[in-house]
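Undergrad: sequence unknown, structure follows:
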């Protein structure tokens, strides 16, 4: 088993510049389409076992996500898919940007689906609470309904709101650049 080796953004940038490493982005396609590091291979964690990585033998493999949490939590699973040493970008894309390193951003792409879910759920809970306090207590049931949906999503991995938002017109045009 490969030990977890974290590399700083500067170390990763140097290895990418020297062409001695390949960067594997395990974020979801909607996250990658909106913002990514140039040259990163996309292999979403949700479909990682079935993904074709197409890695060049002899190059270091560096896994990355947005904050480093996903790659850290799933490192054993990720490292098992490659022969040789595996590394992670410490702090993920957030640390890369904080270090002032370049990213490709496509603001025409929709916000990441999870952010849309968080905004919609938070907005519905807030509206339910305000209407319950100002109009009629029955509106608090809206907040309770959304809260129950979030609980079910966390417990089962199925998020009805995410499924609904995914088919909205603004999300159908997602494409990686």
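TA: Looks like it arrived, so ask away. Computed from a predicted model, the values in this text were never measured in an experiment.

Undergrad: C-alpha from now on. contacts and neighbour counts both.
TA: Will do.

Undergrad: Now do the helices for this protein: every range, in order, please.
TA: Ranges of helices in the chain, per DSSP state H, are 9-17, 29-34, 69-73, 75-79, 92-98, 113-134, 140-156, 160-166, 169-172.

Undergrad: Tell me which residues touch the residue most central in space within the chain, please.
TA: Centroid-nearest residue in the chain, with Cα atoms, centre = their mean: residue 27, separated by 3.7 Å. By Cα atoms under 8 Å, 6 or more residues apart in numbering, residue 27 lies in contact with 42, 43, 44, 45, 64, 65, 66.

Undergrad: and residue 16, what does it touch?
TA: Per Cα under 8 Å, 6+ apart, neighbours of residue 16: 22, 23.

Undergrad: distance of it from residue 62?
TA: Between residue 16 and residue 62 the computed distance is 10 Å (Cα to Cα, to the nearest Å).

Undergrad: what sits in contact with each of those two?
TA: Joint contacts of residue 16 and residue 62 (Cα under 8 Å, 6+ apart) are 22, 23.

Undergrad: So which bits of stretch 65-84 are buried?
TA: By 16 or more other Cα atoms under 10 Å, the buried positions in stretch 65-84 come out as 65, 66, 67, 68, 70, 71, 72, 75, 78, 79.

Undergrad: where's residue 31 relative to residue 127, distance?
TA: The value you get for residue 31 to residue 127, if Cα to Cα is used, is 28 Å.

Undergrad: more crowded one of the two?
TA: residue 31 (23 against 16; other Cα atoms under 10 Å).

Undergrad: and here's the other structure:
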């Protein structure tokens, strides 16, 4: 088995020679922006090789390269040879290589959760220092929710955000 990490420039040269490029991020991240002509197979679905078109050269990527490195055992178990894009789509864009963007798609849920929790914590702190110390409970509640999400793997805020109006387009595509 041979899993080789390659640069964005090398990946682009292989792409021009008809290599298959696979985005392992969530469908939502893929819809927002992906490498032009890449297909999307989320990492959790990658064990099913039957969804992959035939190709001698398969290049996998994520946002910054961390998910591909973290899941290298899946690539080793599933493929005899594969390439990992070092630095992910971030490195690809740094090299000014082509991507397909759809800014009408919402940012991914993880980032929405980070923005929302950060804002709620800041609001709780500001109101707690300026109006009443009772507002510190907002920050305490959000912090407790984050700890629970980290331990249990269940994030209630993410579930709520998935039902937000700006995410309904994504939900209808996925289902």
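TA: Now that the structure is in, tell me what you want to look at. Treat the numbers as computed from the prediction; the structure is a model and nothing was measured.

Undergrad: Buried deepest among the helices of the first structure, which one?
TA: Among the helices of the first structure, ranked by average contacts under mean count of other Cα atoms under 10 Å, first place goes to helix 29-34 (a mean of 22).

Undergrad: Specify, as a residue range, where that helix falls in the second structure.
TA: Counting by TM-score structural alignment, helix 29-34 of the first structure falls onto residues 27-32 of the second structure.

Undergrad: roughly how far is that stretch from the heart of the chain?
TA: 8 Å (Cα atoms, centre = their mean, to the nearest Å).

Undergrad: after superposition, how close is it to the first structure?
TA: Following the fit onto the first structure, the mean deviation recorded for stretch 27-32 of the second structure is 0.5 Å by mean Cα distance after the TM-score superposition for the first structure.

Undergrad: what sits up against that stretch?
TA: Outside stretch 27-32 of the second structure, the residues that touch it by Cα under 8 Å, 6+ apart are 23, 40-42, 101-108, 170, 174.

Undergrad: Stretch 161-177 of the first structure too?
TA: Residues contacting stretch 161-177 of the first structure (Cα under 8 Å, 6+ apart): 29, 30, 32, 33, 34, 106, 109, 110, 113, 114, 116, 117.

Undergrad: if we go to 6 Å?
TA: Residues outside stretch 161-177 of the first structure that contact it (Cα atoms under 6 Å, 6 or more residues apart in numbering): 33, 117.

Undergrad: Same question for stretch 51-68 of the second structure.
TA: By Cα under 6 Å, 6+ apart, the residues outside stretch 51-68 of the second structure that reach it are 19-25, 82-90.

Undergrad: Tell me which of those residues fall in strands.
TA: 20, 21, 22, 23, 82, 83, 84, 85 (DSSP state E).

Undergrad: Closest one to residue 141 of the second structure out of those, please.
TA: Lowest distance from residue 141 of the second structure to those (Cα to Cα) belongs to residue 23, with 35.4 Å.

Undergrad: wait, what's in contact with that closest one?
TA: With contact set as Cα under 6 Å, 6+ apart, residue 23 of the second structure has these partners: 39, 40, 60, 61, 62.

Undergrad: and residue 105 of the first structure, how many residues sit next to it?
TA: By the measure other Cα under 10 Å, the count of residues near residue 105 of the first structure is 15.

Undergrad: sorry, back to before: going by distance to residue 137 of the second structure, which of the contacts of stretch 51-68 of the second structure wins?
TA: Closest to residue 137 of the second structure out of the contacts of stretch 51-68 of the second structure is residue 25 (34.9 Å), distances taken as Cα to Cα.

Undergrad: Next, work out how far apart the closest one and residue 148 of the second structure are.
TA: According to Cα to Cα, residue 25 of the second structure stands 24 Å off from residue 148 of the second structure.

Undergrad: Please report how far residue 41 of the second structure lies from residue 100 of the second structure.
TA: In terms of Cα to Cα, residue 41 of the second structure sits 16 Å off from residue 100 of the second structure.

Undergrad: More neighbours: which of these two?
TA: residue 41 (21 against 14).

Undergrad: now the alignment partner in the first structure of the more buried one, nearest residue through space, not along the chain?
TA: By TM-score structural alignment, residue 41 of the second structure lines up with residue 43 in the first structure. Excluding its sequence neighbours, the residue lying closest to residue 43 of the first structure (Cα to Cα, 6 or more residues apart in numbering) is residue 26, at 5.1 Å.

Undergrad: Is that neighbour in contact with residue 47, as I believe?
TA: No - checked against Cα atoms under 6 Å, the pair residue 26 of the first structure and residue 47 is beyond contact range at 9.2 Å.
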